[in-house]
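Colleague: fold the following and give me the result.
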Amino acid sequence: MAWQNPWYDASLAHHTPEGFRNPEEELRKPGDLQRWRRERKAANLPRPPQAGYPAFIESWCQSADLSGNDDRVWWLGHAAILLRLNQRYILIDPVLSSRASPLPFAGPERKTPAPLSVTQLPHLDFVLISHNHYDHLDRPTVKRIARRFPAAQFIVPLGMGGWCRKRGVRHVTELDWWQSVDVSGLTFTAVPARHWSMRTFWDRNRSLWCGWVVRNMTLNFWFSGDSGYSDNLLEIANRLGPFNLAALPIGAYAPKWFMQGQHMDPDQAVHLWQSIGRPLTLPIHWGVFELADDPLDEPPAALEIARQAAGESSQGFIPWRIGESRSLLNIDSD
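Modeller: Prediction:
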């Protein structure tokens, strides 16, 4: 018997009897994946950073300094983010292994060092996962977290709870788009993203993908997760904004004909940033893995060009170094 979606709700456009889908049109056509692979192999893409990998690491990487006790946000590379709110630590999409792959010897290799390890965390209260792709859901990292911090609460999209429990996670909550959970003065809301899910050859779109909104008395943070651009994303700000902190993706967008349905480019990210009111925004989804045709050093340069083309001189949406942090005290005045 074919697998059936146990969460299926016919009233929800992103549900299907077989899993989940985007409300937006599917832009990829049969054969596009093979075409992209042929073209990137023929062009020898992606290319290294212009100055080479060691110089890129020197320019864009540092160790994460967790000292202090102020409310703070760290970028840990790619889509991994650490929040400290009232001495509670929240880790989002932690991928700290050497590859974003099911195999230790093949698949996308980390090109820049992780800025911290799980053992360097003083404690961990919450882990948010956006979807099950290997560059966002890292089995070795999850297993280390589950062993070191057994009380940590994982909050994940529908369909990912079982995977987490099998890797030792004791406390997991699954949410659909627009559902929330309130814990210890924090509200976590799963919000739509334009993406997809797949962990094996047999589970395409059987689990949901999402972004996250994290809110307390002073912070209202939108983590977009992995997402192509869509005007539907503006509904997140309409319902849950205004935001004073955001994380928007700027990498893995080339070639646009193939990636645009799942990854936004810097021009689209700037447009989205403007549309949600220009909060302090961390550019994510770049700098660690070579997942598309854009080299590691292209997204931050393209973001600067996009920002200038949009007439923006504000420093509210500029690249951070991997491992860099910002205080969240008086964030609305940044």
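Colleague: C-alpha only now, for contacts and for neighbours.
Modeller: Fine.
Colleague: now the helices for the chain?
Modeller: Taking DSSP state H as the test, the helices found in the chain are 32-42, 53-60, 139-148, 161-166, 234-240, 256-259, 266-275, 298-309.
Colleague: this one as well, want them side by side:
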Amino acid sequence: MLLIACSNTNQVQKLIDDNSVIKYQKNTNQHVFQNLYPVKIKDRIYPVTCEQDCYPQSIEVQCQSKAENCVFIGKNEAVTLSTGFEVQWLGHASFHIKTSSETSLLFDPVTKQFDSPVGFAHWLTGGIYRNEPKKWLSEQQLKDVNAVMYSHIHYDHFNKSDIDNMDRDIQHLVPLGFAKHFDNDRYLINEMAWYSSTNIHNTSVHFVPANHFSGRILVPFIYNDFNQSLWGGWIVEHNGKKLFFAGDTGYSKHFSDIRKRYGAIDICLMPIASYHHEENGDWYRYVHLTPEDALVAADELECKVIIPWGYGNNSWKMGDKSSHSPLLRLLHMHKKMSSSVPLYILNEGERVKL
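Modeller: Sure, this is the predicted structure:
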């Protein structure tokens, strides 16, 4: 089903078809979304958990101080996939993807801090603040972008100042309930349900589930939009090859569901950070992957290569020990688990064609 509406000057389409899945919380007076497999946080079962010595130093990661301000200097495993996808990691959750036919896509582009006034408030109080990326797309590269895909509305994944700098003929693919967060300025917005699909030129794009939550609260308890917009990941399919961007997510059965629907995935862009917290570790892990969770999920997806993200010198380090502790844990657990899925590690700003 395709519903078209105009929100002042924005054009909004809702993409819901026979394959789509929408899950709302019961006993609520409004549409409040929930995960496909909700369980009590303490009852979530994880196949593998690193218990001790999880962050050993690595000769492949060169740091200015302990797990901080680092560069990966190791040699990536040889991967020959011939997918035609070119992947550039721009930092945190931001990626630039190009297909062999020059279709240009962006995932979760955020170059600055949180949108004002929230970012300014964090700066004043010494809260969550990042080192801003030094490498980004040129003005011409931004003009060539065909579509931007957002995983959810959290401030580190959706930044209004970034989209304000883009041409208005770019398609914005977003989860259901997301369009109301755009300013009214002639944006082309496609709201999508889980497992709905659309085409960008000759490239198929599918919105898929994640185990997370949403909210963009300005003043807690006065304006509460908790879970009133959906969250998820994306599959980009071109010439029979598939690239998966997981979005922010914890581990659940949704990974095996995605594999059943779309088959084995060629390139998996997997988050490996923001799972650690001294007091709220169970909650953080419930909605974020540990490195070992990401490796288990990659097996279930039958990924042919993993490109990790979420850590880094330009990350916000939300729930992390340090900028590169997640990468150190990933390298350690990849060996300990004898994972057969190759890793391809990028430093922020780097690109690879696979």
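Colleague: where does the TM-score land?
Modeller: TM-score of the superposed chains, computed with TM-score structural alignment, normalised by the length of structure 1, equals 0.78; 289 aligned residues with a CA RMSD of 2.9 Å.
Colleague: so can I have TSV of the helices of structure 1 showing mean neighbour count and distance to Asp125 of structure 1?
Modeller: Formatted as TSV, the helices of structure 1 follow (neighbours: other CA atoms under 10 Å; distance: least, CA to CA, whole Å):
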stretch	mean neighbour count	distance to Asp125 of structure 1
helix 32-42	12	39
helix 53-60	14	28
helix 139-148	18	10
helix 161-166	15	16
helix 234-240	14	23
helix 256-259	16	34
helix 266-275	19	29
helix 298-309	18	31
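Colleague: out of these, nearest to Pro23 of structure 1?
Modeller: With CA to CA as the criterion, Pro23 of structure 1 lies closest to helix 234-240 of those, at 13.1 Å.
Colleague: got a list of what Phe154 of structure 1 touches?
Modeller: Counting by CA atoms under 8 Å, 6 or more residues apart in numbering, Phe154 of structure 1 touches 126-129, 169, 171-173.
Colleague: among these, which ones are buried?
Modeller: Buried by 16 or more other CA atoms under 10 Å: 126-129, 169, 171-172, out of the contacts of Phe154 of structure 1.
Colleague: before we move on, back to that, could the helices of structure 1 be laid out in JSON lines, adding distance to Leu282 of structure 1?
Modeller: Output for these, formatted as JSON lines (distance: least, CA to CA, whole Å):
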{"stretch": "helix 32-42", "distance to Leu282 of structure 1": "29"}
{"stretch": "helix 53-60", "distance to Leu282 of structure 1": "14"}
{"stretch": "helix 139-148", "distance to Leu282 of structure 1": "23"}
{"stretch": "helix 161-166", "distance to Leu282 of structure 1": "27"}
{"stretch": "helix 234-240", "distance to Leu282 of structure 1": "16"}
{"stretch": "helix 256-259", "distance to Leu282 of structure 1": "21"}
{"stretch": "helix 266-275", "distance to Leu282 of structure 1": "10"}
{"stretch": "helix 298-309", "distance to Leu282 of structure 1": "11"}
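Colleague: nearest to Asp297 of structure 1, out of the contacts of Phe154 of structure 1: which one, please.
Modeller: Nearest to Asp297 of structure 1, judged by CA to CA, of the contacts of Phe154 of structure 1 is Ile129 at 26.0 Å.
Colleague: so what's the equivalent of the closest one over in structure 2 up against?
Modeller: Here Ile129 of structure 1 is matched to Tyr150 in structure 2, going by TM-score structural alignment. By CA under 8 Å, 6+ apart, Tyr150 of structure 2 lies in contact with 107-108, 157-158, 172-175.
Colleague: thinking again about what came up before, just the closest of the contacts of Phe154 of structure 1 to Ala100 of structure 1, please.
Modeller: Distance to Ala100 of structure 1 across the contacts of Phe154 of structure 1 (CA to CA) is lowest for Ile129, with 14.8 Å.
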